[in-house]
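>>> compute the structure for the input listed below.
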Amino acid sequence: MRYLRVGPAGAERPVAAVDGRYYDLSSVTGDITGAFLAAGGVTSVAGLPDVDIAGERLGAPVARPGVVLCIGQNYAAHAAESGAAPPEVPIMFYKAPNTVVGAYDDVLIPRGAVRVDWEVELGVVIGRTARYLDSPADAAAHIAGYVVSNDVSERDFQIERSGGQWSKGKSCETFNPLGPWLVTPDEVGDPGKLRLRSRVNGEPRQDSSTADMIFGVDHLIWHLSQYTVLEPGDLINTGTPEGVALSGRFPYLADGDVVEVEIDGLGSQRSVVRNAA
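Reported below is the predicted structural model:
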């Protein structure tokens, strides 16, 4: 199953996509929320009305998460290009939930920003409360689905003005395009074997696989559950591969740039970069 939220910002309606057709879920749920996912979502679209979503805006495929948890330097090659040794335990930081926008919404360059960067990431949405899981093997039962996430970052805010914590450079308005769909695990297969790519103005930037992750999805969920309670609807960004502007190989983003990110089986995004002013 693939879940979408369709319509103007703040007035999205829930939709399911099955075999290329779209079905209105409004009679089942008011939105794609943590409560809806915790209840199991929908297993059948029989009897639900078809809808035509052509030309409509796609919002983030899950309503505003309670929390956005991010993992830093979780790809071996990205850690190397950042000049850091691979972490021995997952690096966790927070991103403001109000950064989450739709897959085709604009990304805004904040006031005073000079080093805005892209980061294609595999996003994981929690479907059941995860608290003190006994082992990584328990994690799969707590996953509602997977999603394309762009962990947009302002590196000057993140590094030079951080005060020792990365969230300043991660929490600016529009800094987490999400979607287009939330894809349930049965349609994804092995999340450790997905190809991720990004492009800026049509030019390749990142091209890697989740196989390069230092800590896999199950390990991350188990690990995080030892320190915080993961609740239905929460989003985990699992890290980005090499090929970002921080590497020094590419320019940072500027007004008018077009950023495209995609993950096999999960869809693609296209965001236009605009000055916030």
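
>>> contacts, neighbours, all on C-alpha from now
Noted.

>>> now the spatially most central residue of the chain: how far from residue 243?
Centroid-nearest residue in the chain, with CA atoms, centre = their mean: residue 149, separated by 2.5 Å. According to CA to CA, to the nearest Å, residue 149 and residue 243 sit 16 Å apart.

>>> the structure of the following sequence is requested for comparison with the preceding one:
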Amino acid sequence: MKICRFNENRLGLVEGDEILDVTSVADSLPPVHWPLPRGDMLIENLERLRPAFEAAKVTAQRHAVVDVELLSPVANPGKIIAAPVNYKLHLDESRADEGIHFGSHVKTIEECGVFLKATSSLVGPSEGVVISMPERRTDHEIELAVVIGRRGRNISEADALDYVAGYAIGLDITIRGPEERSYRKSLDTFSVLGPWLVTADEFGNPSNADFEIKINGESRQKANTRDLIFDARKLIAYAAQAYTLEPGDIIMTGTPEGVSSIFPGDVMKCWMDRIGTMDVKIRGNEG
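Have a look, this model is predicted:
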């Protein structure tokens, strides 16, 4: 399945170039009361709701994908976990470019581990990215995003993919500078997820997916997830040594070489094999 959230928090299934409005399925979610449980309730119940999705398709209103506003397919992630310098060629370019490393030694992922991004930075592709510090260099970083489907801790690499609900395209936008990654990558709108969630059974092997980002039609980053240093299995196991992973948690798996600056007015066209394409517009604070 391809599951999206669109317009005013409508729930949709993506079929070809259409979105089927199946918002009524959300009525089958368990009632909640304060204090709210951790995690994303829809993601946690995806498997249980599959028959309801199929039934709702019969009478669903259809919309053209191009006519809707796409939000993040995960509404309530408990945490966004990100993997730095997880492609060898990106590590090399980070060490060579002073505009990236700012005079500091760029450690390998084995040395520095993962980091957390603020969940308040999460948006969908139609919401766009805001350049709120125009005096600073702001770069695009395209990645495979893994969405956790069930709770787990101390997960083995062998079992890691059993905990995945699905996959999406992730953009880990960053300002360059001397501050810690969690600060520079957590500005509002600096985590883009979309265009929809492709369930794990439909997506297949996360270690062999081509992807590319073009800025205003110019290819900037083009790679395959087979070149990850820590692949999806290893990242899940590594993160689960420190954190309890919960439904809706997002793991940004890292970006390849080719990172470069973006500016208001730019359009990022992101594509990933077995997921699809999303366009993300860049605007300034005033826009």
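
>>> ok, the residue nearest to the centre of the first structure touching residue 121?
Yes. Look at residue 149 of the first structure against residue 121 with CA atoms under 8 Å: they come within range, at 5.1 Å.

>>> list the residues that contact both of these two?
residue 237 (CA atoms under 8 Å, 6 or more residues apart in numbering).

>>> let me see the contact set for the equivalent of residue 272 of the first structure over in the second structure.
Structural alignment (TM-score structural alignment) places residue 272 of the first structure against residue 281 in the second structure. Residues near residue 281 of the second structure by CA under 8 Å, 6+ apart: 125-129, 265-268.

>>> ok, residue 142 of the second structure next?
By CA under 8 Å, 6+ apart, the contact set of residue 142 of the second structure is 169-172, 212-213, 221, 254-256, 270.

>>> likewise for residue 189 of the second structure?
120-123, 127-130.

>>> quick one: contacts for residue 44 of the second structure?
149-150, 247-248.

>>> out of those residues, what pair is the most spread apart?
150 and 248 (8.2 Å; CA to CA).

>>> neighbour-wise, which of these two wins?
Higher neighbour count among residue 150 of the second structure and residue 248: residue 248, with 30 against 19, using other CA atoms under 10 Å.

>>> neighbours of residue 26 of the second structure, how many?
Neighbour number of residue 26 of the second structure under other CA under 10 Å is 16.

>>> how about it, what's its match in the first structure?
Residue 26 of the second structure maps onto residue 29 in the first structure when the alignment is built from TM-score structural alignment.

>>> quickly note the distance from the counterpart of residue 188 of the second structure in the first structure to residue 261 of the first structure.
Under the alignment (TM-score structural alignment), residue 188 of the second structure pairs with residue 173 of the first structure. Note on residue 173 of the first structure: its distance to residue 261 of the first structure, by CA to CA, is 19 Å.

>>> next one: residue 277 of the first structure
25 Å.

>>> in terms of neighbours, single out the busier of these two.
Shown here are residue 277 of the first structure and residue 261; by other CA under 10 Å, residue 261 has more neighbours (27 against 7).

>>> so the more buried one: helix, strand or coil?
Judged by DSSP: H, G, I helix; E, B strand; the rest coil, the three-state class of residue 261 of the first structure is strand.

>>> so who does it touch?
The contact partners of residue 261 of the first structure, by CA under 8 Å, 6+ apart, come to 120, 148, 150, 196-199, 268-270.

>>> since that was my last question, I'll sign off now.
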